[in-house]
Each structure stands twice: as C-alpha cells, then as structure tokens.
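Colleague: this one's structure only:
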C-alpha cells in the first residue's frame, strides 16, 4: 500500500480524501494557493505545499506545480478529487511518466468519456441508450440554430468538455439558441479552455438519475445502485438521494448493467458515475460518464456501507475488488443537501465573505437516523470569490425515506451559518415541499415551483402556532431572568405577567403562559393548550425544543421586543408583547424601503465582463445590459422595463460589491 498520497484539490473533497487516507494509515500531502493558506484541508494534512496565487489557472490546475509538489514530498500517488485536474488526461499522463500512481481511471478512459461527443458515440456502440442529438462540432450560432430546428426545440446546448453545470443552456427558440450558444462557448472557454459545443434534444419532464460504478484492473466491475439528482438549479445539483424514489428493481438493474458495460468498453478502472436522463415512463438515456468521484458520493456510501475513496486507493494500488455484485445491497435511505454560498433571496447569486459563525449539527446519531457533514471550512474562515461556492454537504441516513427527510429537517434547522448569504433556507423549504416529500420531482422542480425566485417560506397556521408557543415560553424564561437581575438591584423582584401577544408573519396570537414541571403550558385564546419543553438559555443562538412532544429546533436572534427566529426555511421577526404594547404597536407606521427602481444594482460581488449599452441608449424590457462574472459563472443582467440609460458607473474589468450601482436610468 502507498505510504503517502497527495491530494490535488482543495475544500471539502480534499478533507474527505484525507479522512479515508488517515483511516488506512496513509500520510497525506495538501496543496494550497495564497487564498487557502489557512484552509481546513491544509491543517488536516500531514504536510502542505504552496502552489501559487489564488486563481485556479495559476495554481490548482497548473500541472507543473502539482508535479513539483509531488517531487518535494515524495508522494507515491495522487487523488485528484473532483473538478480541477480530476478529468484531465494530460495530468494522468504526466503522473504515469513520473512513476506516480493516479487514483483514478486510465488516461484513455478519461479521454474517451471526458469528451461528451466521443463518449456518446462509444455509448451507442456499447449498446447504451442515448438521447437524440447532433454530435459534430458546431462552428457558429447560425449553424446551432439550424441544427436545433432539425432536432426540434427544446434543445440542450452543452460544452463538450463541460461539467458542474457550466457551459450549459436550454433553448426553446432561435433567439435563445443564439444567445445560449455564445454564453456556453464563453463559459466553456474560461472554465475548461475548450469552447467546443454540441446540441441534443432536451427531454421534458426528465429525472436525473445516475449509476455509481466501481471497476478494478483485473476485469471486475460492479454497480453500486443509483442516485437521484433531479433537484437542480441551472443544471447544478442541489439535493441528491439514494436510492431513487422513482426506479423499480428492473429498471435499476438494466441501468446498472449498461453502466458497467460502458465502463468495460473503455477499460475503466476506479470509481466512476454514468449519468442518465429518465422520462416519466422510465425510459432512460445516457448523458455522460464522469470519470472521477462525484460530489454526491456520500449518499451511496451511506446506503451501501462502502467507502468509495478507500476503494479508489486500493484499485490504484493494483488490488482486485473484494466485493461482488451480490454483496451490494440497499440499506435504508440517504439524502444530501449541498450548502452553497449563494443567496436564495437574490436569485441564488454568489456570496463571499467571512464565516462569522459556522456551527454544523453534530455528526452521528440524531432522532433515529445518522447525520454526516462533509465540509472544508471553519468558523472565522473566508469564502473566496476564486472557487466553487460550496461550503458543505449535509447528509442524513435513516431506515426509510420519510425518516431520512425528517432527520434532515432537524439537521438543517441545527446548522448555524452567519456572515454570508447561503441557501440553507431554500433547501429547508425543499425538504417540506409536497412534491419532494411525495417523490414527484423532475429537473424542472425549482423552475416550476419557484418561477419568481425564492422569497422565503410562508408557514401554515399549525406551524405558526408551534413557533408562537415556543417563543412565548422562551420569552417567559428571558423575562424571569431579566426581572431577577433588575430585582437584585432594586432589592425586590418584579412579577412576570402571564398574558402575552405573539405576532409573527402578519398573524397575532393572544396567549397565556403558565409554568409546569420542567415545561410551560401555553394556552391560546381559542382554548388550545400547547406544552413546550426546551433547553434554551437567553443569549444562546440555538434552541432545542419539543412542542407537544414533537422536536423543534430554532435559530434564535434577539430583536427589540422579541426574537428573530429561523426554522424550516422561514426567517421571521417574532414580537412577544404585553396586550397593551401589542395594541400600541399596531398603530405604528411601517418603514418604507428606499426606491431603487431607476438603478441597476450589482446583485453579487463580481467582475464586469461586458457592457452592452451606453449613456443615452433606450433599452427595452428584457434587453441585456451587461454581464458579471462571479465564482466562474457568467451572469447576464437585463432591463426590467423600458427606459433610457442616464449614467454608467462601471465598465469591463471593474470589480464590484453587492448593491454597487452599475447604471442609472431616467
């Protein structure tokens, strides 16, 4: 077995690989850029090597710098993680020439499957079902339009060397095809250094289901069941689960066998994933093969008990698989939520900054299930503009899907993140959405259910009553503490009242709070009595409560006259007042937000790439005004209404912060 391996990556995946290596008694080497000097993966590794400036094209994806780090440390093998150099055949070739093991597939398999055009042709020859499309190279936008009309809209425009949702656009007409073709080429060129584009039919009502395969160098290959990855935003996966709530045993077996056949057709070794699009009738079509470890691999590990990173290391060491297809079972259900530094209230635009608070739920058993959190950050660390916005992957396991979802709900409510915008409220909302809980999901779920974007969660009355009861009980604890402190100063203790008004989400509840043994009884005006227990102490940011025996986890912040409560995707100001205070509060005028309707504000920290208009230009609704690049994604900003540009405050190359004014209108 190897004595030392180098991880040619960063963030949570580097930390994940280090954990398995440590379990196997293998020493690890981290590499890091200037921006990652104090990163978690650097502190976890046995040694670390600096490889350059923050931009990935000057550090993490420079093969010569990784090779130098290998020479400096004497590493015998390299795990590439995902992204960066993980699917670069030149990197695999350089390692082979240096006599260093690549913990991944052979160069030939990477080349064959890494190119989406070539991989589709090979899949067809191997008897794998494929989506109709045009596999040749496309020269310009007009040719793309012609091809799209022949295939029939809608079509998917894809970067041949793409991945991670970059360089992909859906076009429903000629105009969207022209624009999407150019944007895809631009993203592909900047992200992969390869701007080749191909087009295929976009399958409506699709589900994204993938098969995990594992092959050794001795001719053995097996499939480790499937993962459902249909909850996506802009083709980027957000929620994954294993197994799929949609597949039956027959379809699963057919997909698995085709996946292994494809892997063997290209001489594949190591862990890999074959991705399919599946329609409502369970017809499945090959999309691509990812010749690396997938971001969502933990859910497969949780239902099979197989450590994929360990298996990759053993295969790279020349060992045969120690398991057979008959050994692969489905044990329970696992769900993964990706925590991104993306602000759902701003259209999921990237957010950067310092993590002033980062407290994940404790890993291990929780409410009858298991919690796992793969992360690469820590409290006080910084989310950089140079890399992917993923912060962590929160995973839960339980015996059934329903139980796994419930464990996930409580784990999400227990996850504290402050200092940056993040998507925790959104994924919490998905976990409660009827379409998700029923398993009736497609890749269009987010677009269909949140067509105007995510504006928070509106809780039903039964949930509001639970929160109102909990906050009334918490307020009683806070009032008792406050009166005791002031009572010490005044040499007497003031009595805490029993009658309160709880206002949240535009709803008012008149309640009476009475003490019980180790709990509080909250009586509503209609006679309903709710029993609340909890461990909350004033000043603590997390409250673990039970309301009539049901667990309730609240993130708690203090505001004047009440609390800021975050739970189940909702972010609420909860005011707990005496009846007289509540009466007076209703007379107060609401504060008006400033008028920014005649300004184009930068929605995220980023770099102006193009400016499409000039001062004095008349613009139409939907017209492209400029594009901003952030975290490797190009975002086009459009006019919300007809108007005339009166002033432009920024130009190409300018770096802007959130809400900087890009331009103004008459």
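Modeller: It's in. Given the structure is predicted, the values throughout are model-derived calculations rather than measurements.
Colleague: hey, let's count contacts and neighbours off CA atoms from now on
Modeller: Will do.
Colleague: can you tell me which helices and strands the longest strand along the chain packs against?
Modeller: Looking only at the chain and at elements set by DSSP state E, the strand with the highest residue count is strand 221-233. If contacts are counted by 3 or more C-alpha pairs under 8 Å, 6 or more residues apart in numbering; DSSP states H and E, strand 221-233 sits against strand 207-215, strand 236-242, helix 249-265, helix 297-304, helix 445-449.
Colleague: what sits up against the longest one?
Modeller: It refers to helix 249-265. Residues outside helix 249-265 that contact it (C-alpha atoms under 8 Å, 6 or more residues apart in numbering): 122-123, 126-128, 211, 213, 215, 219, 221-226, 269, 274, 282, 284.
Colleague: right, and the helix or strand after it?
Modeller: Beyond helix 249-265 in the direction of the C-terminus, DSSP states H and E gives the next helix or strand as strand 270-278.
Colleague: what sits up against that following strand?
Modeller: With C-alpha under 8 Å, 6+ apart as the contact definition, strand 270-278 has outside contacts at 103-105, 203, 206-216, 259, 284-294, 308, 311-312, 315-316.
Colleague: relative to helix 249-265, how tilted is it?
Modeller: 130 degrees (axes from the mean of the first three to the mean of the last three C-alpha atoms, to 10 degrees).
Colleague: what's the angle between strand 270-278 and strand 207-215?
Modeller: Angular relation of strand 270-278 and strand 207-215 on a 0 to 180 degree scale: 160 degrees, by the same axes, to 10 degrees.
Colleague: run the chain-centre distance for strand 270-278.
Modeller: 19 Å (C-alpha atoms, centre = their mean, to the nearest Å).
Colleague: cool, and stretch 271-286?
Modeller: For stretch 271-286, the gap between its own C-alpha mean and the chain's C-alpha mean amounts to 21 Å (C-alpha atoms, centre = their mean).
Colleague: go on, stretch 292-301?
Modeller: Here the centre of mass of C-alpha atoms in stretch 292-301, compared against the chain's by C-alpha atoms, centre = their mean, lies 14 Å away.
Colleague: show the end-to-end separation of it, please.
Modeller: 15 Å (C-alpha to C-alpha, to the nearest Å).
Colleague: against that first model, consider the following:
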C-alpha cells in the first residue's frame, strides 16, 4: 500500500480524498494555486505545494507542475479527483514514466471512453445500445447543419472532450444549429483545449441514469447499482439520488450487466461510471463513460456502504476486489443536492465573494437519518471566479425515498450561507415540488417546471400563519432584549400589548397574544388572523441565523436575517420580508407610497461578474429581438446576452477582455 499520495485537484473533492487517505493511514499532499493559498484542502493535507497562478490553465491543468510536486514530496501515487487532469491519458502516461501510480484507469481505457466520439464508436463495436448520431469530424457550421437535418431535430451538439455540461447545446431547428455549433466549439476550446464536437439525436423527455462500476487489474468487475441524475440545469446535474425511482430490478440488472461488459471490453481498472439515457418505456442508450470518480458518488456510497475512493486506492495498488456482485446490496435511499454560488432569482447567474457565514447542518446519524456534507470551504472562504461555483454537496440517507427527501428539506432549511448568493432557496423549493416527490422526472424537469426562471414561491394561507408566528415572537424577543439592555423598569416599547399586526409583503395579518411569557425558551399562544390560538415554542435567541421550534403541530427550521426595521424569513424555498408593528403603526404604514424600481429597460447590464468574450453589435446598429448582443464568460461557462426586443444601440461601454462587475452597463439603447 502507498505511504503518500498527491491529490491533483482542489475544493471538496480534494478534501474528500484526504479524509479516506487519512483513515487508511496514508499521508497526503495538496497542490494549490494563488487563489487557493488559504483553501481548506491545503489546510487538511499533510503537505502542500504551490503550483502557479489562479487560472487553472496555468496551475491545476499543467501536468508538469503536478509531477514536479510529486518529486518534491516523494508522493508515490496521484489521485486526480474529477475534472482537470482526471481523464487525460497523456497525464497518466507521464506519471507512469516517472514511476508514479495514477489512481484511476489505464491510458487505453481513458482514450477509448474519455473521448465521446471514440467511446461511441467503441460502444457500437461492442454491441452496446447507443443513440443515433454522427461520430465523424464536423468540418464547419454548414456541415453541422447538414448532419442535423439528416439525423432529424432536435439534436444535441456536444464537445468530444467535454463534461459538466460545458460545450453542450440543444438545437431544435436549423437556425439554432449554427449558433449552437459555434458556442459549443468555443466553450470546448476554452474549457478542454479541444474544439471537436459531435452531433446526436436528442431523446425527448429522457431520464439520465448512470451505473457505477468497480474493476480491478485481475479481470474482476462489478456494478454498484444506479444513480438518477435527471434534475439538471443547462445540462449540469443539480440533484441526484440513488437508487432511481424509475427502474425495476430487471432493467437495473440489464443496465448493470451492459456497463460491466463495456468496462471489461476496455480492460477497465478503478471506479468508473457508465451513463445512459432512458426513455419512458425503460429503453436505455449508452451516453458516455466517465473514467473517473463522479461528483455524485456519495449517494452510491450511502446506499451500498462502499467507500469508492478507498476501492480506487486498493485497485491502483494492484490489489484484487474483495467484493463480489452478490455482496452488493442497495440499502435505503440517498439524495444529493449540489449547493452552488449562483443566484436562482436571476436565472442562476454565478456569484462570487467571501462566505461571511457558513454553517452546514451537523453531519452524522440522527436517528434513522444520516447527513453528509462534502465541502471544500469554511466560514471566511472565498468563492472565486476562476473555478466551478460549487460550495458543497449535501447528502441525506433514510430508509425510504420520502424520508430522505424530507430529511434533505430540513437540512437545507438549516444550512446557513451568507456573503454570496446561492441556490439553497431553489433546492429547498424543489424538495416540496409534487412532481419531484412523485419521481416523475426527466432531464427537462427544471426547464419545464420553471419556464420563466425561479421566483419566490407565494406562501399558502397556512404558510403565512407560520411566517406571521415566527415574525411575532422574533419581534417580541427583540423588544424585550432592547428593554433589558436600556435598563427600563417598565417595557414602554409595548411588549405586553396584546394586539399586533405582521406585514408580510403587501399583506397585513392581525396577531393576538394569549397565554405565555416573553422569555427564552419561549412558549406562547398566538391567535393569527382571527383563528383559534396555537402554541408557538422555541429556544431561539436574537442573533441566531436559524429559528428552530414549533408552530402549532408543525416543526419548523427557518432562516432569520434582520434588516432595516424588518426581518427576512426563509423556509422551504419561500422567502418573505416581515415587519411586526402595533395596529396604529400598521394603519399609518398602509398610507406609505410604494418604492418604484429604476427603469433599466434601455441598458444592457452585466448579469454576473465575468469576462467579456465578445461584443456582437456596433453603435447605431438596429437589433431584432433574440439577436446576440454580447457574450460574457463566468466560472468557465459562456453566457449569451440577447436582445429582449427590437432596439437601436446608442453606446457601447465595454470591449472584449474587460472584467465586469455585476450590473455593470455593457451598452445603452436609444
């Protein structure tokens, strides 16, 4: 067994590998760029080596720097994590030349399966069911249009060396092929250094289901069930679960056996994932094989009890698999939510900055529930524009799917992240979505259910009572604390007055106080909107970011953020601004004029911090609705900014290569 390994990656996956290596008694070496100098994986590792500037192309993607770090530290093996160099066959070969073990498959398998075009050809030769498509080299946009017409719309344009949704576009018509082809090539070139793309038939309403395999150097190969990865946005997975709520045992076995056959055909060694798309009739088609550890591997570990990183290390050390196919049992249900630094209310645009507060729910077993949080950040960490915007992977396990989803819902309500925008509100809302809870999924789920983007959910009448109850007790405690701090002998602030009004958005909800005292812990009876009194109980203290307690017979965990004269309350994906006031104050408040938002209809604002890739118009140009105005790159993704109506360009304030802040004015219209 190895004495020391180097992790050629960063963030949560580097931390994940370090945890297993430490448990196995193996020393670890981290590598880091300028931006990651104070990163968690650097602190966790036994040693750390600086490998260059912040840009991945000058640090994490430079194989020579990784090899030099191995020489400096005496690392015997390299675990690549995922992304970066994990599927680069030449990197594996370079390590072998230096006598360093690559903790992953051999170059042959990486080349056969890592290139999407070659993997399709190989799968066809191995009689694996594949999606119809064109696997040759596409010369230009005109050639792409011809191929798409022959295959039949819709088609998927994909980067050959791609992954993570980058370099991928769906085209529903000839007009969309040209732009999709150019964008896919551009993203592929900048992300992977390889601008080759291929085109295949896009299966409408497919499910994305993948099979985890393990194979050693002695011919042994097994599959560890499946993962459902159908909840995707822009072809990027958002929520995964294991097992799939769709598969039956017969289909699971057929997919697993086909995945194993493919792995054996390429003499695969290590952990790998064979991805399929599955139609409504449970017909499945090979999509690709990821010759590395997958981001979503924790859900498989939770339902099988198998540490995939540990297995990869044993296999790389030349050991035989100790597991047989009959040993693999699927136990319970696991759900993973990917927490991203992005604003769900602004079409999920990336967000960067410092985590002023980061407090995930407690990991471990809690009764019949297990909570796991794979992360590479801590309070005070900075989310950089240079890398993927993932903050953490929150996982829950329970005996059943419903229990696992409910546990995830509660865990998200308890997950505190401040300082940046994040997608927790969206994830929390998703956990309540009837279609998700019923398991009626497809890769188009988010686009279909949120066609106009994600917006704050309007609370039901019952939910408004919960918000009003929380707002009331929060305000009572705030006033009581103020009285104590100012040394008042009598509470002139009105704490003991029985009648209050809670303003939620534009609604005014009357609240009457019954039995109880203003104290910590608090237990008090409230009559809300004239209904029968219900008991509100909590040990929450002012300043705590999460209010935990009960409102009637509902157990509630809600995020609390005080603002100017109001409090922001977030719960189950809903978010309200609440103000608790005396009845007379409420009367006067109703007379206050509404604040009008400024008119930005004649401005093109940069929707996220990013780099201007191109400006597609000139001053004086007449632009039609839907035409491209500019392209901005952020966190390795190119975002096309289009005109929402016919207009004329009056001034252009940015040029290619400019780094812009959010809401910077790119251009103005007449």
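Modeller: Looks like it arrived, so ask away. Treat the numbers as computed from the prediction; the structure is a model and nothing was measured.
Colleague: follow-up on the earlier one: what's in contact with the longest strand of the first structure?
Modeller: For strand 221-233 of the first structure, using C-alpha under 8 Å, 6+ apart, the contacting residues are 206-215, 237-245, 252, 256-257, 259-260, 264, 299-300, 304, 324-325, 328, 330, 441-447.
Colleague: can you do 7 Å?
Modeller: Taking C-alpha atoms under 7 Å, 6 or more residues apart in numbering as the criterion, the residues outside strand 221-233 of the first structure that touch it are 207-215, 237-244, 256, 260, 324-325, 328, 441-443, 445-446.
Colleague: narrow these to just the buried residues.
Modeller: 207-215, 237-244, 256, 260, 328, 441-443, 445-446 (16 or more other C-alpha atoms under 10 Å).
Colleague: just the strands in the stretch 301-450 of the second structure please.
Modeller: 333-340, 342-343, 349-350, 353-354, 357-359, 364-366, 369-375, 382-383, 390-398, 416-418 (DSSP state E, counting those that start in this stretch).
Colleague: and stretch 530-548 of the first structure, end to end?
Modeller: Between where stretch 530-548 of the first structure begins and where it ends, there is a gap of 6 Å, by C-alpha to C-alpha.
Colleague: in the second structure, what residues pair with it?
Modeller: Structural correspondence for stretch 530-548 of the first structure: residues 534-552 of the second structure, per TM-score structural alignment.
Colleague: for the matching stretch, buried residues please.
Modeller: Judged by neighbour count using 16+ other C-alpha under 10 Å, the buried positions of stretch 534-552 of the second structure are 534-538, 540-541, 545-552.
Colleague: how about stretch 649-659 of the first structure?
Modeller: By 16+ other C-alpha under 10 Å, the buried positions in stretch 649-659 of the first structure come out as 651, 655-656.
Colleague: now it: how far from the chain's centre is it?
Modeller: Relative to its chain's centre, stretch 649-659 of the first structure lies at 26 Å (C-alpha atoms, centre = their mean).
Colleague: ok, back up a step: residue 31 of the first structure is nearest to which of the helices and strands packed on strand 221-233 of the first structure?
Modeller: Within those, the stretch nearest residue 31 of the first structure is helix 297-304; the backing value is 22.6 Å (C-alpha to C-alpha).
Colleague: average separation of the closest one from the aligned part of the second structure, please.
Modeller: Helix 297-304 of the first structure: mean distance to aligned residues in the second structure after superposition is 0.4 Å, counting by mean C-alpha distance after the TM-score superposition for the first structure.
Colleague: how far does that helix sit from the chain's center?
Modeller: Average the C-alpha atoms of helix 297-304 of the first structure, do the same for its chain, and the two points are 17 Å apart (C-alpha atoms, centre = their mean).
Colleague: now do stretch 481-496 of the first structure
Modeller: Computed by C-alpha atoms, centre = their mean, the separation of stretch 481-496 of the first structure from the middle of its chain amounts to 48 Å.
Colleague: over to the closest residue in space to residue 478 of the second structure that isn't next to it in sequence. Which of the three states is it?
Modeller: Of all residues beyond its chain neighbours, the one nearest residue 478 of the second structure is residue 542 (6.6 Å), with distances taken as C-alpha to C-alpha, 6 or more residues apart in numbering. Using DSSP: H, G, I helix; E, B strand; the rest coil, the secondary structure recorded for residue 542 of the second structure is coil.
Colleague: contact partners for residue 500 of the first structure?
Modeller: The contact partners of residue 500 of the first structure, by C-alpha under 7 Å, 6+ apart, come to 510-512, 576-579.
Colleague: out of the residues you listed, which sit inside helices?
Modeller: Filtering those for membership in helices, criterion DSSP state H, returns residue 579.
Colleague: now neighbour count too, for the contacts of residue 500 of the first structure, in CSV please.
Modeller: Formatted as CSV, the entries for the contacts of residue 500 of the first structure read as follows, by neighbours: other C-alpha atoms under 10 Å:
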residue, neighbour count
510, 20
511, 25
512, 20
576, 27
577, 20
578, 16
579, 15
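Colleague: what's near enough to touch residue 212 of the second structure?
Modeller: Neighbouring residues of residue 212 of the second structure by C-alpha under 7 Å, 6+ apart: 223-226, 272-274.
Colleague: the same query, at a cut-off of 8 Å, please.
Modeller: If a contact means C-alpha under 8 Å, 6+ apart, then residue 212 of the second structure has 223-227, 271-274, 300 as its contacts.
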